[in-house]
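Trainee: structure here, sequence nowhere to be found:
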């Protein structure tokens, strides 16, 4: 998938773009590449196997919108894709290539194919039903639903009619042209319109089978085409595409690459749009809701306004286009090409995504920031002269080279190695390396600070501490190895190696580390609390320092002061701080006595406690022995058994709860029970009445 920048800043999304593999690779090599190559494995396919063996021809969407039918070659075939499954439903092969086909039913159950060699095949749900031929080589077909007539435009002047209800050919319509290229019915009034080789449009009424009008488009092409003199015959001015927008608007595509919009009531075109590429217009589509016209030539699809002709956007590709189909009421477009892949485009400006691919909106958001790789990124195309320069001329004929056209495909890794050996000193590469080296040196000149990694910061800090504290021990050696070994560099840089401490596996494998972390956290909290208490006490002492002089004057030359001086040595040198500490101790004498009394009471109560019996002590000892012998997993399960939510391996969670019924349902159940009890009491058996009535006796 790839986002293309169209004209006028209109986003065009190529849903079929992506990395593809060469056709000559075997299935085994394809599987191996899909495993190794991340880009190929991450490719997005909207519809699986949306390809043809060689070339895709025509494409149609069923009227019910559930199926996509595409013809192609080689061998000639038709593929039907079911959009509900986004995959192939069935595939059928033909004996001749398909020129055009039509869907006769709402789904794929009734199909008609116009083939080369004048063949016409009818298919039902099971396969081919009938095959016939027409007198001339067919070019196009159209179906008239009211009369069940199938019209064939052929290389002659006749338009052949086949009635599918009667199963026979009817009288053909005679035209004045040497050949008829296109034919179409208007879906409202069913006016039959055909485009001829000589640049004319003939209109027929299918009810009377008479021609009702002729429109000469060649004159209007001549006024707009300045290269008219270069055409040698009038056949080069033929009509190549026809499409109706509504009851009156008719779009005409010409051989000269122009699109003419007509009102069928007038012989002059409302608008003439020129592709200016010299290629014929092969298909036309009208987008009613957006008021746009989609015109396709083999090289480009142009989207423009039907009223003014102003360009909306365009779609180009490296391969030629064969057919176009716009999904109704959406912005999705299918294009068949001269390539294996059938291209799918999505234009949000035309409409929303179809219902069967509503997930496309989420994918488009991802595409805005991604670049899809080009085709065959793993292979390099080289000519024979380049092989001689690289010294790989001897590999011709081996499996290392694949001959294609005027050169060979070679693995890009082998090409890079050979190029490096053949030209070891490339001045441009040398200058680029020097510039990068200079930039890296300039960046390292600044002040370097040790930064913690974004992932596993705690593990990094613990390893650093172990390395600094004990380098001689094994822990220090392992920590140093982890920090300095390049093989473990991604442990602190990649988010894939982030340690989840809440996981069940971490608790099983690292119980000691988790407990050590808890102890360290508790120690840090205790140290912080002690520091805060000391700061508070320090603040209280500073507040009480003003009263220290009066207190000390009252104390006099008492013995407790000398006792305090001998028992407690104060580290501070200032006399004020020593006096504040003395005052604090004396003021806390009363509190100390109260605390001693409470402690004595607690000691008395603790000594009075005794166990009820010796059996309880034995049970406690036995339980302790069981706990010691239990495995770590059993201990963790026992700890988690009390919790309602449990965590299992691979991150799964288990929650236990009890479902309680509402009181309303309990009351209803009780009422039903009482009602059944009452009915059971009233119930009377009819077994006693058996045999009392005679079948012949009448009650009346």
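Mentor: Thanks, I have the structure now. Computed from a predicted structure; not experimentally measured. Numbering: from 1, shown residues only.

Trainee: CA only for contacts and neighbour counts going forward, please
Mentor: Noted.

Trainee: so which residues of the stretch 251-400 of the chain form helices?
Mentor: Taking DSSP state H, counting those that start in this stretch, the helices of the stretch 251-400 of the chain run over residues 360-367, 384-390.

Trainee: just send these back as JSON lines, with mean neighbour count and distance to residue 10 too.
Mentor: Shown next, in JSON lines, are the helices of the stretch 251-400 of the chain (neighbours: other Cα atoms under 10 Å; distance: least, Cα to Cα, whole Å):
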{"stretch": "helix 360-367", "mean neighbour count": "13", "distance to residue 10": "14"}
{"stretch": "helix 384-390", "mean neighbour count": "15", "distance to residue 10": "41"}
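
Trainee: quick check, central residue of this protein?
Mentor: Central residue of the chain (Cα atoms, centre = their mean): residue 363, 4.5 Å from the mean position.

Trainee: for the longest helix seen in the chain, packing partners?
Mentor: Assignment by DSSP state H gives helix 511-544 as the longest helix of the chain. If contacts are counted by 3 or more Cα pairs under 8 Å, 6 or more residues apart in numbering; DSSP states H and E, helix 511-544 sits against helix 575-587.

Trainee: let's bring in a second model and compare:
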């Protein structure tokens, strides 16, 4: 049933102890009168029993048969505490010498108890205090009391049950349990005495079995073997053993850890070390119900919850390990009536008969108690629980962090409160401190007196911006209109989105074209309809995503591109921006800027200025556009607009007056004399050059064919005209006694005239000065 409500009336809420510190949920007050008394109040919870706790942990808890007192044992120091349930407070506490393993209550009230200690001793306590102590041969595990014979039965490691007769005051012969040699008994974990017919049941450690004894015959009356194959398959986690500490053979062995007999005298609930609970009828060796806890941990307690049930009905079973408590119906073991997960590991749990209240002993300071109204009514001494729980349903749980502020150490230093570290004013928690909210507000006002004014100004500005948004204004283009900060990021995101959209449109157009070629008209129509739908929808990006609206509107989210964090995250872009802003221009860049300026003013030859006769220049802007690559064109596709622009530019160049077409073939009616005309054809200029040379030493011949062709033969000559500049230069360079041959090779040395300088004799030893480096050379355009 999922609607079952569980109220924590003592202790911490399950799962809250790890997330909320103890000092934040408790208010402690001490009274220094005789001895120190400590009282705790848990905020937002009911503290049913005052002082329901132990200094470190609690081991076992039980209530007396008259229902007026609760007794529990715990540590540290080892002690026993008794609470008066009628007064809902601690009655007394009694310390011991060793930690308690188990105890039983002999009387109807709290006055007579027997305690089994972990140092192999058995202690008897009365109303006046400690009464008697005796020892047993082995370390005890469980204790029970047989009322008809006044025997205290103590189980221990081994196969013997020790009997201490309280009427005679001496030990009787122990009960010896026998087992097969291949499965020896390692110990006896638990003892149960049936309240109907006083049949003894012993849970065996070493193999999964239960031995039944009758003290009247002092012999075993039956052995119940559990189905090993079924209980060995646990769904829980594997048990972790420590090498050298845990015995591997004992840790893997199955064992019975808890037994509970029902008051009808026929049903038994048996819990195992693998986390399984089996329900048996004493008349059948097969279980009629099977339950798995799910953790694979040994069961601490099994119990029958009879009487007082409201919605649960009769025959409810409680099974608990150290992690979870489950209450379920014996007829439907697969579903849980309720499941409780304590905040700390569980050691013991006790159900108050005829009610819906559970008391637990655990590994925490506070002992927990849970009230389940659907399980049963509240006890007589806590009848007000029903009214309080009804009021709690309509109340909201108060947040425990309302009166405290969590701050880090840097903020603490900014507020000037770092000198309070180590004092009760600051509570260390995780990577910071909890400080009172009043102290935090006071320190913040002192550190920044204008904080209120700044906050008020910010609120006024936000309200004005909100009012300005409601005014009628022209509609801007999409999400880009709301960009106030991080405009570079917004532009980059818009470009990426536009590029992606263009790529998708191209892909869909190709798909539709391919489908049209293949004759699939339906597919093409579907593709076109999808295109129309996609065009109507706006692509979701950071710009139009409402979750990231503040990134482009709130100035607090503006990216500081000059900060050190930005430089660490974007080293390349940061270095490029600094380089562009800080470095000086080189001489080449200065001259390029100057030439660009001249071109823009109409002084250069490559601009778009008009000539004197009104015609356009050769270097028009259309000529440059012809070389541009169109990224939208595909391989093999021609751009009609570019072809038309190219045709117009070619026709304009042909009609221009500055363009002269010089034929390569010599014309028949060309003059034969020497000419320097630039418009003369190449053949004519070559013929005139040959005629100017000596006829005795021809260097080339040119013949014209009938069809207009030209044939040229060139024979290099070793000498030329004496009057030519080349011959004069050669004669000038000839030196006396020096023979020149090859390319730059000489034979013989000419005596130097005068004395040689030091640099001519030994070579240059210093760097040239006043020379322009090759990297600073500039190539200028010269106009014709």
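Mentor: Perfect, thanks for sending it. Owing to the predicted nature of the structure, the values given are computational and were not obtained by experimental measurement.

Trainee: just tell me what the residue nearest to the centre of the first structure corresponds to in the second structure.
Mentor: Aligning on TM-score structural alignment places residue 363 of the first structure opposite residue 388 in the second structure.

Trainee: distance of its match from residue 88 of the second structure?
Mentor: 16 Å (Cα to Cα, to the nearest Å).

Trainee: ditto for residue 530 of the second structure
Mentor: With Cα to Cα as the criterion, residue 530 of the second structure and residue 88 of the second structure are 75 Å apart.

Trainee: those two: which is more packed in?
Mentor: Between residue 530 of the second structure and residue 88, counted using other Cα atoms under 10 Å, the more crowded position is residue 88 (18 against 13).

Trainee: the more buried one matches what in the first structure?
Mentor: Residue 88 of the second structure maps onto residue 86 in the first structure, by TM-score structural alignment.

Trainee: contact partners for that match?
Mentor: 46, 47, 48 (Cα atoms under 8 Å, 6 or more residues apart in numbering).

Trainee: now do the SS call for the last one.
Mentor: For residue 48 of the first structure, the reduced secondary structure class is coil; criterion used: DSSP: H, G, I helix; E, B strand; the rest coil.

Trainee: right, and it touches residue 88 too?
Mentor: Yes: counting by Cα atoms under 8 Å, residue 48 of the first structure touches residue 88, with 7.1 Å between them.

Trainee: between the two, which one's more packed in?
Mentor: Neighbours per residue, other Cα under 10 Å: of residue 48 of the first structure and residue 88, the larger number sits with residue 88, 18 against 12.

Trainee: enumerate every residue touching that one.
Mentor: Residue 88 of the first structure makes contact with 48, 49, 50, 79, 80, 81, 82 under the criterion Cα under 8 Å, 6+ apart.

Trainee: looks to me like it is in a strand.
Mentor: Yes: assignment of residue 88 of the first structure by three-state DSSP places it within a strand.

Trainee: and it, how far from residue 424 of the first structure?
Mentor: 51 Å.

Trainee: swap in residue 414 of the first structure?
Mentor: Using Cα to Cα, residue 414 of the first structure is found at 15 Å from residue 424 of the first structure.
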